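*Asks:* mind looking at a prediction? Sequence and model below.
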Amino acid sequence: MITASQLRTARALLNIDQKTPAEMAGLSLPTIHRMEASQGNVRGVVDSLMKVINALNRAGVDLLSEHMRSDDGGRGVRFRHPDTLLGMPD
């Protein structure tokens, strides 16, 4: 599971507002707002969450779940080179 704070952190790494991941994932702005307002794990439709995760991955951010392989373990957010720029600022 992905936490709301991971989504907010991913946006901060990319220096984007909530509207940008909504557009990247083909979702509404209120959907992103609700996801980020969740307490703990993101609540909502799994398909919508996967769209956001995939869009952020394409932009260069990996969201690490609790059981995902990581050298140090635990949840997190990792910044890497984006697959595509998707109109992101330099």
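*Replies:* In hand now; what should we look at? Numbering: from 1, shown residues only.
*Asks:* please make it C-alpha for all contacts and neighbour counts, starting now.
*Replies:* Fine.
*Asks:* can you pull the contacts of Lys51?
*Replies:* Applying C-alpha atoms under 8 Å, 6 or more residues apart in numbering, we find Lys51 in contact with Ala25, Gly26.
*Asks:* and it, what element?
*Replies:* Per DSSP states H and E: Lys51 is located in helix 46-59.
*Asks:* wait, a helix at Asp62?
*Replies:* No. Assessed with DSSP: H, G, I helix; E, B strand; the rest coil, Asp62 is strand; it does not lie in a helix.
*Asks:* second structure follows, compare the two:
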Amino acid sequence: MKPVQCKMARVALGWGVRDLAKAAQVSTQTVVRLEKGEQLKSSTIDHLRNVLEAAGIEFIPENGGGPGIRLAKTTTR
């Protein structure tokens, strides 16, 4: 997950830094540091990504158009 993807995911969910930090049980400073592009442990980045994916975000890899995100399709029954 790229720093910009984290921020885009938060915005798509309507979450602020505090919301993501609370959902991931990390400090707000950790989220801010990630979004600034600072080096974090890969396990921390993976954890934040997993939290965002569980909330309905799909990460799109860089494929010539740059990395991105989208809201996952919901299944209806």
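*Replies:* Now that the structure is in, tell me what you want to look at. All figures in this text were calculated on a predicted structure; none of them were measured in a lab.
*Asks:* quick revisit: quick check: buried residues in the helix holding Lys51 of the first structure?
*Replies:* Ser48, Leu49, Lys51, Val52, Ile53, Asn54, Ala55, Leu56, Asn57, Arg58, Ala59 (16 or more other C-alpha atoms under 10 Å).
*Asks:* how about the nearest residue to the first one, chain neighbours excluded?
*Replies:* Distances taken as C-alpha to C-alpha, 6 or more residues apart in numbering place Leu27 nearest to Ser48 of the first structure, at 7.3 Å, with adjacent residues excluded.
*Asks:* and the fourth one, by the same measure?
*Replies:* Here the nearest residue to Val52 of the first structure in space, its sequence neighbours aside, is Ala25; by C-alpha to C-alpha, 6+ apart that works out to 5.2 Å.
*Asks:* in the second structure, what stretch matches the helix holding Lys51 of the first structure?
*Replies:* Here helix 46-59 of the first structure aligns to the second structure at residues 42-55, judged by TM-score structural alignment.
*Asks:* okay, strands next: where are they in the second structure?
*Replies:* Taking DSSP state E, the strands of the second structure run over residues 57-60, 68-71.
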